[in-house]
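Peer 1: Structure for this input, please:
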Amino acid sequence: MPQPVRYSPSIEERQPNEAETIGKLDEQFAGIQETTAENYGHGVRAVHAKGHAIARGKLTVKDGLSPELAQGLFARPGDYDALLRFSTQPGDILDDSVNSPRGLAIKVFGVEGERLPGSEGDTTQDFILVNGPIFGAPTAAKFLGNLTMLAKTTDKLEGVKKAMSAVLQPIETGLKAVGLASPTLEQLGGAAPVHPLGETYFSQTPYRHGDYIAKWALFPVSKELTALTGAQIHTAGRPDAIREAMNEALAEHGGTWEVRVQLCLDPEKQPIEDSTVEWKQADTPFITVATLEIGPQPAWVPMESIVTEDRLAFNVWHGLADHQPLGNINRARREPYKQSAERRGRVNGCPMLEQKTLAEVS
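Peer 2: Have a look, this model is predicted:
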């Protein structure tokens, strides 16, 4: 395998008017949150507002990793407490028959090392993943355009969204079957109603991996999880069908995933600034660096889980300097995600404080 590309600040290329674009992104986030707070009397996330499961587990970094893989969090073998939040993409809390991409946010505790600006003094590392290998926009400006379009659907009649989802889902299934999947159609309700526990989750955007550059993914490996890969959840007449399915599965068996790293070997084939280009596994395979295991547990406890959600915030910029987010999409997420969490905290009268240990998460 060719030698992986070494990280250098010069690998990134700032876009024209990037700061202005980021400011407008935050305005869209704020608009979504103002609308939903007024509707619900409660502050929720600007994206991935509806949580379906919160699970506690253990991340185990493998021993004997090669030097290019043994970087940052993965530099030494060991165990870390971890918390997982499964969600779907919209910024409003919808009936589960409105199909959208599945998201997974992971917070790893007890991670020591030089920190990214804004997370000094903390000892957690956040990962934000989605069940598709590419991001829905190539640039922050296009991301703003997509978010502006989605923001206009916030607070619209849920029946219209259900109807759109019913129409778009078979179209997107057909496109995906011939290799033409559309992230835009998925965002608008065309995603398949798959079981979150059977999915593979991708970082979509690149990150510094210590001395190198990588993307991350989480692959289900235990038989209980792989049995759910591709399985669909019947949502008709069940507004919280995903929570019900997650509760049933996790209470019975828990599961195990592998954390895998995909190193950048050629910045032409694996670009940093355009996250709509998939890094083909034939060119740079995913390699296992850790396992993530959760035992049998309730996935969603009414009221209790909502309180836990209110106290949690995830941001790709919260973690080690060795895992600095790269590319204009990641640069564009930094401040809007931070402001989104702070707005939510103000509305709910619950300032966002980063937990030191898993035991501090209620």
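
Peer 1: switch to C-alpha atoms for all contacts and neighbour counts from now on
Peer 2: Fine.

Peer 1: need the contact list for the nearest residue to Lys24 once chain neighbours are set aside.
Peer 2: Nearest residue to Lys24 in three dimensions, chain neighbours excluded: Leu144, at 7.3 Å (CA to CA, 6 or more residues apart in numbering). Leu144 makes contact with Thr21, Lys24, Leu25, according to CA atoms under 8 Å, 6 or more residues apart in numbering.

Peer 1: Number of residues surrounding the first one?
Peer 2: When neighbours are defined as other CA atoms under 10 Å, Thr21 has 19 of them.

Peer 1: Over to Pro239?
Peer 2: Neighbours of Pro239 using other CA under 10 Å come to 14.

Peer 1: Quick check: it vs Glu20, distance?
Peer 2: Counting by CA to CA, to the nearest Å, the gap from Pro239 to Glu20 is 38 Å.

Peer 1: Scan this protein for its longest helix.
Peer 2: Taking DSSP state H as the criterion, the chain has its longest helix at helix 18-40.

Peer 1: Which strands or helices does it pack on?
Peer 2: With contacts taken as 3 or more CA pairs under 8 Å, 6 or more residues apart in numbering; DSSP states H and E, helix 18-40 sits against helix 140-151, helix 328-348.

Peer 1: Second input sequence below; structure requested for side-by-side comparison:
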Amino acid sequence: MDAVKESLAQGYNSAKRALSTAPPNDAYLHWDAPGVEEIKPDEEAKAQQIADTMNKMQKHNFDKHRHAFRATHVKTQGLVKGTLTVPSDLHPHLSQGLFAHPGTYPIASRYANEPVFLQPDTEPGPRGMSIKVFKVHGERLETHGNENLSTQDFFFNNAPMIELTDIDTCLEIMQLREKYFDSPTGLAMALKLRTDAIKQHAPGMLPNTNMISHSMYTQSAFRFGEYYGHMAMFPVLPEMKEKSGEAVSSSGPYTQISDWLFDYFKGAPAKYEVKVQLGTSPVHHPTEDASIVWDEVTAPYQTIGTVEFPVQDSFAQGRRVFWEDHMVLDPWKGLAAHRPLGSINRLRKVVYGRSQKRRDELNAKTSSDIQSIDEMP
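Peer 2: Sure thing, here's the model as predicted:
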């Protein structure tokens, strides 16, 4: 039966590929080719407005909890250490940036809820996963404080697109989220009045299941050496995949997802296959509209590595406090070969630093760019 399904899928994909106007799948476009990015003159001002708005939401959280969190992905669900392995036999078009250097790299990772407030696990919504890779070497992005670092941060969510779309939409949505911070009903009503209402409600329709079973996507585009693309991580182990049947009940505990992750990592390792989609056309594979899912028929995922986490305590309190209060993650503090692309990423160059600064001010703490996995408890 599986062979029949695979044959039918291949036939469907072949027919779809034949009808597509996209360039050939292997006609990979250079990352700075015309049309890949279109930078608008007012982006800096809008990025500052978004940062102001998100700082206000950080203050709302502080007023509620007497503790400041990140501007998004507020609720920690699990923290684990592991490795990223880059194989030595990648094809030249995949041997790019970090992935041009075969070997095993230490990594630290955080599972979290995406919303800007401490959401009960009984409520569906986007789930995220961030990874800090250590012992990374190569030309760095020209970002303040990045010159002497040896890390690379990657950010994933459990949907292949992001409803925030671009800098203009992001500003509008963040202002609504701040306005209705204490009124989910008011926010839902305001979103229903938008022309992109279906898109804005899409995150609430994601399956509220055990996070260990989720595939994770960068959602937005990044430079991938000579080219550009999206990255994703897919669960490999059967024991991870089978957890997709565990759905959070509306009457379940506030901490159901972190409880499940803790129970999983207490008895089993996790393994993900890391893959990349490479773009061939700004029309079919845009960077400026991050709400468009790149068709896997015209931009198939290709394996570039594996991520593995051994059995461990995924909710050690010392590790949680260290990450939440001291850890810096920033997509603009990394390799030039993995430069963030599109306005939804360019705004992060402003927002992440402002968020970190506000968090440090309110908590009277000092965040830092750690350079060794051993610095993390």
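
Peer 1: okay if I get the helices and strands packed on helix 18-40 of structure 1 as a markdown table plus distance to Arg45 of structure 1?
Peer 2: Shown next, in a markdown table, are the helices and strands packed on helix 18-40 of structure 1 (distance: least, CA to CA, whole Å):
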| stretch | distance to Arg45 of structure 1 |
| --- | --- |
| helix 140-151 | 13 |
| helix 328-348 | 7 |
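
Peer 1: Quick one: closest of the ones you listed to Asp126 of structure 1.
Peer 2: helix 328-348 (12.5 Å; CA to CA).

Peer 1: average offset between that closest one and structure 2?
Peer 2: Helix 328-348 of structure 1 differs from its equivalent in structure 2 by a mean of 1.2 Å after superposition (mean CA distance after the TM-score superposition for structure 1).

Peer 1: tell me, that helix lands on which residues of structure 2?
Peer 2: Aligning helix 328-348 of structure 1 against structure 2 (TM-score structural alignment) gives residues 343-363.

Peer 1: Ok, stretch 49-59 of structure 1 next?
Peer 2: Going by TM-score structural alignment: stretch 49-59 of structure 1 matches residues 74-84.

Peer 1: what's in contact with the matching stretch?
Peer 2: 104-119, 133, 257-258, 261-262, 305-310, 312-316, 319-320.

Peer 1: And that stretch, how far out from the chain middle?
Peer 2: 13 Å (CA atoms, centre = their mean, to the nearest Å).

Peer 1: How about it, which residues are buried there?
Peer 2: Buried residues in stretch 74-84 of structure 2, counted by 16 or more other CA atoms under 10 Å: Val74, Lys75, Thr76, Gln77, Gly78, Leu79, Val80, Lys81, Gly82, Thr83, Leu84.

Peer 1: quick one, strands of the stretch 151-300 of structure 1?
Peer 2: In the stretch 151-300 of structure 1, the strands defined using DSSP state E, counting those that start in this stretch lie at 201-202, 207-209, 212-220, 255-263, 287-294.

Peer 1: Quick one: average offset of the longest helix of structure 1 versus structure 2, please.
Peer 2: Looks like 1.0 Å for helix 18-40 of structure 1 (mean CA distance after the TM-score superposition for structure 1).

Peer 1: Where does the residue nearest the centre of structure 2 sit, in terms of helix or strand?
Peer 2: Compute the mean C-alpha point of structure 2, and by CA atoms, centre = their mean the closest residue is Phe156, 2.1 Å away. If you go by DSSP states H and E, Phe156 of structure 2 is part of strand 151-157.

Peer 1: Report the mean deviation for that strand after fitting onto structure 1.
Peer 2: Mean for strand 151-157 of structure 2 is 0.6 Å (mean CA distance after the TM-score superposition for structure 1).

Peer 1: Show me what that strand is packed up against.
Peer 2: Where contact means 3+ CA pairs under 8 Å, 6+ apart, strand 151-157 of structure 2 is packed against strand 127-134, strand 216-217.

Peer 1: out of these, nearest to Tyr28 of structure 2?
Peer 2: Nearest of these (CA to CA): strand 216-217, 19.9 Å.

Peer 1: what range in structure 1 matches that closest one?
Peer 2: With TM-score structural alignment as the criterion, strand 216-217 of structure 2 aligns to 201-202.

Peer 1: Name the residues that touch that stretch?
Peer 2: By CA under 8 Å, 6+ apart, stretch 201-202 of structure 1 touches 103-104, 129-134, 215-219.

Peer 1: Apply 6 Å and report the result again.
Peer 2: Residues outside stretch 201-202 of structure 1 that contact it (CA atoms under 6 Å, 6 or more residues apart in numbering) are Leu129, Val130, Asn131, Pro133, Ala217, Leu218.

Peer 1: For Lys192 of structure 2, see how far away Gly138 of structure 2 is.
Peer 2: For Gly138 of structure 2, the distance to Lys192 of structure 2 - CA to CA - is 46 Å.

Peer 1: which residue in structure 2 lines up with the residue nearest to Lys24 of structure 1?
Peer 2: Checking TM-score structural alignment: Leu144 of structure 1 goes with Leu171.

Peer 1: that older thread, tabulate the contacts of stretch 201-202 of structure 1 (TSV), appending distance to Gly190 of structure 1.
Peer 2: Converted to TSV, the contacts of stretch 201-202 of structure 1 look like this (distance: CA to CA, whole Å):
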residue	distance to Gly190 of structure 1
Leu129	19
Val130	15
Asn131	14
Pro133	16
Ala217	23
Leu218	23
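
Peer 1: Mind picking the one among the residues you listed that's closest to Gln355 of structure 1?
Peer 2: Leu129 (20.6 Å).

Peer 1: counterpart of that closest one in structure 2?
Peer 2: That one, Leu129 of structure 1, aligns with Phe156 by TM-score structural alignment.

Peer 1: can you tell me which residues contact its match?
Peer 2: Gly128, Met129, Ser130, Met216, Tyr217, Thr218.

Peer 1: can you tell me the helix or strand for the closest residue to Asp360 of structure 2 other than its chain neighbours?
Peer 2: Excluding its sequence neighbours, the residue lying closest to Asp360 of structure 2 (CA to CA, 6+ apart) is Thr366, at 5.7 Å. Here Thr366 of structure 2, judged by DSSP H and E, is contained in no helix and no strand.
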